[in-house]
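In: Need coordinates for the following:
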Amino acid sequence: MRKFMTKALATAALLAMTAGAQAKETVVWWDFLSGGDGVRMKALLDEFNKTHPDIEIQATTLEWGVPFYTKVQTSAAVGEGPDVMTYHLSRLPLGVDSGVLREISPDELKAAGIEAGNYQPANWKAAQVDGKQYAVPFDIHSVVLYYNKDLLKKAGLLGDDGLPKGLDGLENFDAALQKLKDGGTDYGVSIHSATGDSQWRIFYSLLGQQGGEFLKDGKILDGDNLDKAVNAAAAVAKWTTSGWAPKQVDYPASVALFTSGKAAMHINGVWEVPTMVDLAKQGKLGFEWGAIQLPTLFAQPATWADSHAFAIPNRKGKEISPEKLKAVLAVIKWMNENSLSWATAGHIPAFLPVADSAEFKKMEPNATYSTLAKTAVFDPSSKIAGVASPVYDAAGNYLVPAINGEKDPKEAMTEMQEELQGLLDD
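Out: Coordinates of the predicted model:
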């Protein structure tokens, strides 16, 4: 009898252990995050796994850009790939058009406690295609204006609050650039002038500041939008041809011009905030710095923006189970609720309770430029737009020569319009 009881207890214990093991849901995760973003995401993933005994995230980091999205598409087509992945919102239309992304229904979001009202409105809308939800936003990342407080103060362009003054309006901004050059600064502003992606971000901001629309009703730069595009390209071309900004400068050099004090200002993504913070801490910057929303050079404030987001692949023949979906949405919800540390990479949290928190409001310069979230302009919702897209390629082929004074801005914008319209009409 004792042997029987011992055996029964052992069997029960084994069954309990097996049930416990089965209850733990594994979530396969893919991302494209490297550098500072990668370090911060790894910390979040480790913390989640440490605090959630019922869910284990198994994470893999792949190469950013075309390689990532190509692998996602090919794996989903054969029923393989992750349960959840990072995704740029600007790529959603292409992902939906190619059948890569699974819709997340309103009922599924509601059951997970993910509510639209808790997210930046522009983010949430950009996570939709044709009114259907295909992702949950994680942040807003945009271009901002970095500035050297010492050089701006010397030129009379710094207010008592430590913020730049006199930069709004294209004529005022140009005059400020000339004033900085006259004062002995090599460049008033440093820009990454050699590649299409960086120039697209500046161009799209200035187009938005004129109320322009790059794509409307299936037409590229239709009507007076072409004139507004020419205005945007010509504005930046004047910076380089006047010697206020460097021509044909690659990315590392554009950053170095600012960090070395040779450029008084620098237009770049918020992702360079950690670079400035680290250099300042190490005593290698040599000046006080700050970052603000892009000045309003035309009629209204607008800044190009994109978002890292979380999406679920549409795996052919191997759809996600209800149990796995529940775990995935729990991961997404937790990531947003704990996104304050993610913001230290320069990002603006998409999750409003974090963005509105006292802790984030003390985080500088993020808190200062977070105003741009209200006037952010996301890439056109189109299968030819977004990260590593034909639009970005066209920016490299036409916009870059225009802003470097190698091509007439009107000719360049007309050629870009014609090429991209041809792709849409095919």
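In: Only C-alpha atoms from now on, for both contacts and neighbour counts.
Out: Fine.
In: which stretches of the stretch 251-400 of the chain form helices?
Out: 251-259, 273-281, 322-337, 340-343, 352-355, 358-361, 366-369, 390-394, 400-403 (DSSP state H, counting those that start in this stretch).
In: to the chain's geometric centre, what's the distance from stretch 92-101?
Out: What separates the centre of stretch 92-101 from the centre of its chain is 18 Å, taken as CA atoms, centre = their mean, to the nearest Å.
In: Residues contacting that stretch, please?
Out: Residues from elsewhere that reach stretch 92-101, judged by CA atoms under 8 Å, 6 or more residues apart in numbering: 72-73, 76-77, 102, 127-129, 134, 311-315, 381-385.
In: Where strands are concerned, which of those residues count?
Out: Q128, V129, A311 (DSSP state E).
In: The last one contacts M85, correct?
Out: What it means is A311. Yes - with contacts counted by CA atoms under 8 Å, A311 reaches M85, the gap being 5.5 Å.
In: which of the helices of the stretch 251-400 of the chain is buried the deepest?
Out: Across the helices of the stretch 251-400 of the chain, averaging neighbours per residue (mean count of other CA atoms under 10 Å) puts helix 400-403 on top, at a mean of 26.
In: What is it packed up against?
Out: helix 225-241, helix 409-425 (3 or more CA pairs under 8 Å, 6 or more residues apart in numbering; DSSP states H and E).
In: before we move on, back to that, could you check which of A311 and M85 has the larger neighbour count?
Out: A311 (28 against 23; other CA atoms under 10 Å).
In: Report the contact partners of the nearest residue to that one once chain neighbours are set aside.
Out: Nearest non-adjacent residue to A311, counting by CA to CA, 6 or more residues apart in numbering: A135, 4.6 Å away. Contact analysis of A135 by CA under 8 Å, 6+ apart lists L89, E103, I104, A127, Q128, A309, F310, A311, I312.
In: The structure of the following sequence is requested for comparison with the preceding one:
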Amino acid sequence: MKKKLLSVLLAGTMLLSMGVNVFAEETAKDSNVNEDGTVNNPEDVKVDKNKLVMWSLFTGGDGEYISKIIDDYNAGSPTKQVQPITLVWADYYTKLQTAVAADKGPDIGLSHASKLAELVDQGVVEPLDDYLDELGVDLSSMYSENSLDAVTFDGEIYAIPLDTHAEVFYYNTDILEKAGIELNSDGKLDIKSEDQFMDMLDKVKAVMGDGESPISLTNTGDDPYRVWWATYYQMGGTPIVNDDGTEVTLDKDIAVKAADFVKTLYDNGYIASGIDDHQKLFQAGKAGFMFTGTWAVGAMEQTEGLNFGVQSFPQLFDQDHCWADSHTFILPVKGERSEEDTKAAVEFMVSASENGGLTWAESGQIPANKNVLDNDEYKKLPYRGNYMDELEKAVLPSKNPHFYAMKDGMIQSLDAIWTGSEDVESGIDNLYDELSSNLD
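Out: Okay, the predicted model is just below:
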């Protein structure tokens, strides 16, 4: 598969609307920066030796907010400024792991919590405890126990939590009005069962035209997998693997039922065939509903003419659960980095999560830092309160060093179901086998 292009951010600049930044334009000849501001090889980017280098996986709308966080940090006369280089996340982890192995990695990185166990297991990241102690930082007063547990391995902290990002439910209020669907007094949809949900889908389907879809959702990939994940746990599904990561504990019967439910959405015409970019379709006002993550809220708010709402993933079955993950700041292993620079890197990570947390919340993500969550300015942001309960209802992936390989196998097996190349039972059998093949 042809690689996606990579983008570069430079402190003191902001991503432009087309994803091109000043730094990218200035360094195009040196680092093979393409017209959209992306690079193929981050190691070829010219870096300022007086700055800490950060590799990021945030592009698009997210990239604008992380860029602002870094700009604000650099403007505050920190111990050492930060120069970010942004990689598309399809290549991010491979390049990070390869660079660290060659002792050519960045000073600061980012990781999903679901990937962190693998990075710790492979020795890609350093523990932070000693540096936090030197800085006098007590994370227990800043983050929830769940957030800290997700970044703690064998009693040591390996990352600074940035957010929780979850699969949520978007709706086009103009289309709902046309379909005769009313919002409650809180401006949300009252969905308490599968039947209520299907009734709304039927009403929206009745007013859809050519090129439109009741639900905007891709036909393959991460988002339908996340819908299946939420459905599986709402139906009472057991953990996919045990805590030790040595045994598959997936309930195959419930996994089949959950997959059958999601497939029904495709088979009954609630999701149009061939949707590659479901966010773009929803932004164009051509879908009544959309399943995707919290990270799209900021982009939706900036879409002219789009009247929408967003709320937690609806409870369709007995239990109220959803899919979620978390972004974290990490300290990649780097032999040539001085102790002073390492401490400065940790100093940035803590500040970016706390002092930059409100800026990050503007993207739609749920900040991890408790002080940000309690901030009156955060509480005044529209929509965010509609899905805050996902912090409680989310089922996060287990701390398993093989989870990413497991996830890839699960998505491939589920894609075969959605596209009709496998029946539901055979697809879940394959999913189970993929899980088993990735255990120790």
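In: what's the TM-score for these two chains?
Out: Comparison of the two superposed chains (TM-score structural alignment, normalised by the length of the first structure) gives a TM-score of 0.83, and 386 aligned residues with a CA RMSD of 2.4 Å.
In: rewinding a little: so which of the helices and strands packed on helix 400-403 of the first structure is the most packed in?
Out: helix 225-241 (a mean of 22).
In: Pull the residues that contact that one.
Out: So helix 225-241 of the first structure is in contact with 170, 174, 203, 206-207, 210, 212-214, 221, 245-247, 399, 402-405, 409-410, 413-414, going by CA under 8 Å, 6+ apart.
In: out of those, which are buried?
Out: 174, 203, 206-207, 210, 212-214, 221, 245-247, 399, 402-405, 409-410, 413-414 (16 or more other CA atoms under 10 Å).
In: So the most centrally placed residue in the second structure: helix, strand or coil?
Out: In the second structure, the residue lying closest to the centroid (CA atoms, centre = their mean) is H165, at 5.3 Å. Secondary structure, DSSP: H, G, I helix; E, B strand; the rest coil: H165 of the second structure is strand.
In: So which bit of the second structure is stretch 98-105 of the first structure matched to?
Out: Using TM-score structural alignment, the residues of the second structure aligned to stretch 98-105 of the first structure are 122-129.
In: in which helix or strand would I find S198 of the first structure?
Out: Following DSSP states H and E, one finds S198 of the first structure within helix 196-209.
In: got the angle for that helix vs helix 251-259?
Out: Using axes from the mean of the first three to the mean of the last three CA atoms, to 10 degrees, the inter-axis angle of helix 196-209 of the first structure relative to helix 251-259 is 60 degrees.
In: hmm, back to that, out of the ones in strands among the contacts of stretch 92-101 of the first structure, which one sits closest to L14 of the first structure?
Out: The nearest member of these to L14 of the first structure, counting by CA to CA, is A311 at 37.1 Å.
In: The helix holding S198 of the first structure - contacts with which helices or strands?
Out: helix 225-241, strand 303-306, strand 376-378, helix 390-394.
In: Out of the ones you listed, which gets nearest to I332 of the first structure?
Out: strand 303-306 (18.2 Å).
In: ok, average deviation of that closest one from the second structure?
Out: For strand 303-306 of the first structure, the mean deviation from the second structure after alignment is 1.4 Å (mean CA distance after the TM-score superposition for the first structure).
In: Where does that strand end up in the second structure?
Out: Against the second structure, strand 303-306 of the first structure falls on residues 322-325 (TM-score structural alignment).
In: thinking again about what came up before, the residue nearest to the centre of the second structure matches what in the first structure?
Out: So, by TM-score structural alignment, H165 of the second structure is matched to H141.
In: ok, K24 of the first structure touching E56?
Out: Yes - taking contacts as CA under 8 Å, K24 of the first structure lies within contact range of E56: 7.2 Å.
In: Just list the residues touching the aligned residue in the first structure for L381 of the second structure, thanks.
Out: In the first structure, the residue matched to L381 of the second structure (TM-score structural alignment) is M363. Counting by CA under 8 Å, 6+ apart, M363 of the first structure makes contact with T344.
In: ok, now F138 of the first structure?
Out: For F138 of the first structure, the contacting residues are S307, H308, A309, F310, M335, N336, S339, P349, A350, F351, by CA under 8 Å, 6+ apart.
In: ok so, going back, with L257 of the first structure as the reference, name the closest of the helices and strands packed on helix 196-209 of the first structure.
Out: Using CA to CA, the nearest of these to L257 of the first structure is helix 225-241, at 14.3 Å.
In: could you check the angle helix 196-209 makes with that closest one?
Out: Using the same axes, to 10 degrees: helix 225-241 of the first structure against helix 196-209 is 120 degrees.
In: Identify the residue of the second structure aligned to L325 of the first structure.
Out: That one, L325 of the first structure, aligns with T342 by TM-score structural alignment.
In: For that match, give its distance to K334 of the second structure.
Out: 9 Å (CA to CA, to the nearest Å).
In: joint contacts of those two?
Out: D107.
In: Take the helices of the stretch 251-400 of the first structure and lay them out in a markdown table including distance to L297 of the first structure.
Out: Below are the helices of the stretch 251-400 of the first structure laid out as a markdown table (distance: least, CA to CA, whole Å):
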| stretch | distance to L297 of the first structure |
| --- | --- |
| helix 251-259 | 21 |
| helix 273-281 | 23 |
| helix 322-337 | 33 |
| helix 340-343 | 27 |
| helix 352-355 | 27 |
| helix 358-361 | 26 |
| helix 366-369 | 16 |
| helix 390-394 | 23 |
| helix 400-403 | 16 |
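In: wait, which of those helices is closest to P164 of the first structure?
Out: helix 366-369 (12.0 Å).
In: D423 of the second structure pairs with which position in the first structure?
Out: Under TM-score structural alignment, D423 of the second structure pairs with D408 in the first structure.
In: list the contacts for its match?
Out: A402.
In: Excluding covalently adjacent residues, which one is nearest to the counterpart of T344 of the first structure in the second structure?
Out: By TM-score structural alignment, T344 of the first structure lines up with E362 in the second structure. Nearest residue to E362 of the second structure in three dimensions, chain neighbours excluded: G298, at 6.0 Å (CA to CA, 6+ apart).
In: Next one: that neighbour from L431 of the second structure, what distance?
Out: Distance, G298 of the second structure to L431 of the second structure, by CA to CA: 34 Å.
In: if we can go back for a sec, between K24 and E56 of the first structure, who's got more neighbours?
Out: Taking neighbours as other CA under 10 Å, K24 of the first structure and E56 compare with E56 leading, 20 against 14.
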